[in-house]
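1. pasting a predicted model and its sequence here:
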Amino acid sequence: MTRTDPAMTTFVLAGGCYWCLDAAYRALRGVVDVHSCFTGGTVPDPSYEQVCTGRTGHAEAVAVTFDPETLPEQVVLDAFFTMHDPTQLNRQGHDVGTQYRSAMFYADDAQREVFEAARTRAAEWWPGEIVTTIQPLGPVYPAPEAHQDFFAKNPTQGYCLAVAVPKVNRVRAAFAEYLLPN
């Protein structure tokens, strides 16, 4: 994932199933792209099926590209800590495995510092220990096309209704001033 517009910022974040993060970020004004991907592992160009085994080291993640003039980076990160439970180690609800871990992948020292500050803020409102890792961004591999913008393509799918909708609704309630108009 490379930045094509120097005015845009891209964060690569993992917080459970990437379908949920994708759907929640797409609701925010200033987000110009969300791309579901795999990163953080050792297997080059893994398939979805390989990542699902939990043996590749990769996490399901999203590369969120946004305009920081419209959507402050702190809001992007606070939304991240709102849409998933950062106290659950290697899982989100019934999704279990290292591929569902909570992680932030930094592209440079400035991002690392912003991520650390966001994790510290989140610790103030989450009971329990925050297990979100902050690690250098390595190779990023795109998830299959069928997984891109999954919620919009499959709004009545059971997982979307049971898991994604509540997460999207939490973000919509907490960040109403940043929502796209209906």
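-> Yep, that arrived.

2. only C-alpha atoms for contact and neighbour calcs from this point on.
-> Noted.

3. for Gln74, which non-adjacent residue is closest in space?
-> Ala118 (6.9 Å; CA to CA, 6 or more residues apart in numbering).

4. just confirm that neighbour contacts Asp78, I think it does.
-> Yes. Look at Ala118 against Asp78 with CA atoms under 8 Å: they come within range, at 6.6 Å.

5. quick one on the thing from earlier: show me what whatever helix or strand the residue nearest to Gln74 lives in is packed against.
-> If you go by DSSP states H and E, Ala118 is part of helix 109-125. Here helix 109-125 touches helix 73-83, strand 102-106, strand 133-136, going by 3 or more CA pairs under 8 Å, 6 or more residues apart in numbering; DSSP states H and E.

6. out of these, which one sits most buried?
-> Most buried of the helices and strands packed on helix 109-125, by mean neighbour count (mean count of other CA atoms under 10 Å): strand 102-106, with a mean of 25.

7. break down this structure into its strands, ranges please.
-> Applying DSSP state E to the chain gives strands spanning 9-15, 31-39, 59-66, 91-92, 95-96, 102-106, 133-136, 140-142.

8. possible to save those strands as CSV with distance to Ala122?
-> Formatted as CSV, those follow (distance: least, CA to CA, whole Å):
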stretch, distance to Ala122
strand 9-15, 14
strand 31-39, 21
strand 59-66, 19
strand 91-92, 17
strand 95-96, 22
strand 102-106, 13
strand 133-136, 13
strand 140-142, 26
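
9. out of these, deepest packed?
-> strand 59-66 (a mean of 27).

10. quick one: contacts of that strand?
-> 1, 8-18, 21-22, 25, 30-41, 51, 98-101 (CA atoms under 8 Å, 6 or more residues apart in numbering).

11. how far out from the middle of the chain is that strand?
-> 5 Å (CA atoms, centre = their mean, to the nearest Å).

12. okay, one more to line up with it:
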Amino acid sequence: MKEVYLAGGCFWGVEEYMSRIAGVVDTKVGYANGIKENPSYEEVCTGTTGHTETTYVKYDENIISLEELLNKFWRIIDPTMLNRQGPDIGNQYRTGIYYVDQNDLDIINKTLEEQKTKYDRPIVTEIMSLQSFFNAEEYHQDYLKKNPSGYCHIDLSK
């Protein structure tokens, strides 16, 4: 099993989208790469902790490759928008790919280069190693499974 952490705006939709992909065996949402230990949602929303809403994705590389997974991820974000996805605005909504295995960086960068040919504006998606990840509160976990008519800026049919 492999893992990667993906930030694509509000984590509710990213988690739901990823959980539907064959080969993804686990997801959870949380706050990545900020400066505060165990921040609350309210603290993250102030923009002062530096965290981004992020989805942990554990996947079976015998079923789906990292490249395939990332190509699906790129389809649900606008990588040229800084600190915003859909109507959600703030630094916690920036996009990012955070890796735990340095060997994944070549594949991540390959998909980034492919994305650059699709846009006239620069891509601002962060690509960096995971520095920290704190689970979000329980009510955020599997939010759209618990609340099927809940808010989501992502087209889950992609």
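-> Perfect, I can see it now. Just so we're clear, the structure is a prediction, and the values are computed from it rather than from any experiment.

13. sorry, back to before: and Thr82 of structure 1, which of the strands of structure 1 is closest to it?
-> strand 9-15 (10.2 Å; CA to CA).

14. what's the match for Phe11 of structure 2 in structure 1?
-> Here Phe11 of structure 2 is matched to Tyr18 in structure 1, going by TM-score structural alignment.

15. now swap in Phe73 of structure 2 and tell me
-> Using TM-score structural alignment, the partner of Phe73 of structure 2 in structure 1 is Phe80.

16. please apply the same query to Thr95 of structure 2.
-> Using TM-score structural alignment, the partner of Thr95 of structure 2 in structure 1 is Ser102.

17. then Ile63 of structure 2?
-> So, by TM-score structural alignment, Ile63 of structure 2 is matched to Thr70.

18. tell me if I'm right that that match and Arg29 touch.
-> Yes. Contact status for Thr70 of structure 1 versus Arg29: in contact at 7.1 Å, counting by CA under 8 Å.

19. just give me the neighbour total for the residue nearest to Gln74 of structure 1.
-> Ala118 of structure 1 has 19 neighbouring residues, counting by other CA atoms under 10 Å.

20. that one -> structure 2?
-> Here Ala118 of structure 1 is matched to Thr111 in structure 2, going by TM-score structural alignment.

21. same thing with Thr56 of structure 1?
-> In structure 2, Thr56 of structure 1 lands on Thr49 (TM-score structural alignment).

22. which residues sit in contact with its match?
-> So Thr49 of structure 2 contacts Gly34, Ile35, Lys36, Pro39, Glu43 (CA under 8 Å, 6+ apart).

23. for the last one, which non-adjacent residue is spatially closest?
-> What it means is Glu43 of structure 2. Leaving aside its chain neighbours, Glu43 of structure 2 sits nearest to Thr49 (6.8 Å; criterion: CA to CA, 6+ apart).

24. distance check, the one you found against Phe73 of structure 2.
-> Distance, Thr49 of structure 2 to Phe73 of structure 2, using CA to CA, to the nearest Å: 25 Å.

25. ok, Thr70 and Arg29 of structure 1, which is more surrounded?
-> Legend: neighbour count by other CA under 10 Å for Thr70 of structure 1 and Arg29, higher for Arg29 (16 against 12).

26. the more buried one contacts Glu69, correct?
-> No. Using CA under 8 Å as the test, Arg29 of structure 1 is too far from Glu69 to be in contact (10.7 Å).

27. okay, and the common contacts of these two?
-> By CA under 8 Å, 6+ apart, Arg29 of structure 1 and Glu69 have no common neighbours.

28. and stretch 157-168 of structure 1, end to end?
-> Stretch 157-168 of structure 1 has its terminal residues 15 Å apart, counting by CA to CA.

29. that older thread, tell me how far the match of Phe73 of structure 2 lies from Val64 of structure 1.
-> Noted for Phe80 of structure 1: a distance of 11 Å to Val64 of structure 1, by CA to CA.

30. what residues do those two have in common as contacts?
-> Among the neighbours of Phe80 of structure 1, those also in contact with Val64 (CA under 8 Å, 6+ apart) are Leu13.

31. tell me the buried residues in stretch 122-141 of structure 1?
-> Neighbour-count burial for stretch 122-141 of structure 1, with 16 or more other CA atoms under 10 Å as criterion, is recorded at Ala122, Ala123, Ile130, Val131, Thr132, Thr133, Ile134, Leu137, Val140, Tyr141.

32. can you add distance to Gln148 of structure 1 and give those residues back as a markdown table?
-> Output for those, formatted as a markdown table (distance: CA to CA, whole Å):
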| residue | distance to Gln148 of structure 1 |
| --- | --- |
| Ala122 | 28 |
| Ala123 | 30 |
| Ile130 | 28 |
| Val131 | 27 |
| Thr132 | 24 |
| Thr133 | 24 |
| Ile134 | 24 |
| Leu137 | 20 |
| Val140 | 15 |
| Tyr141 | 13 |
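
33. that's all I had, so thanks and see you.
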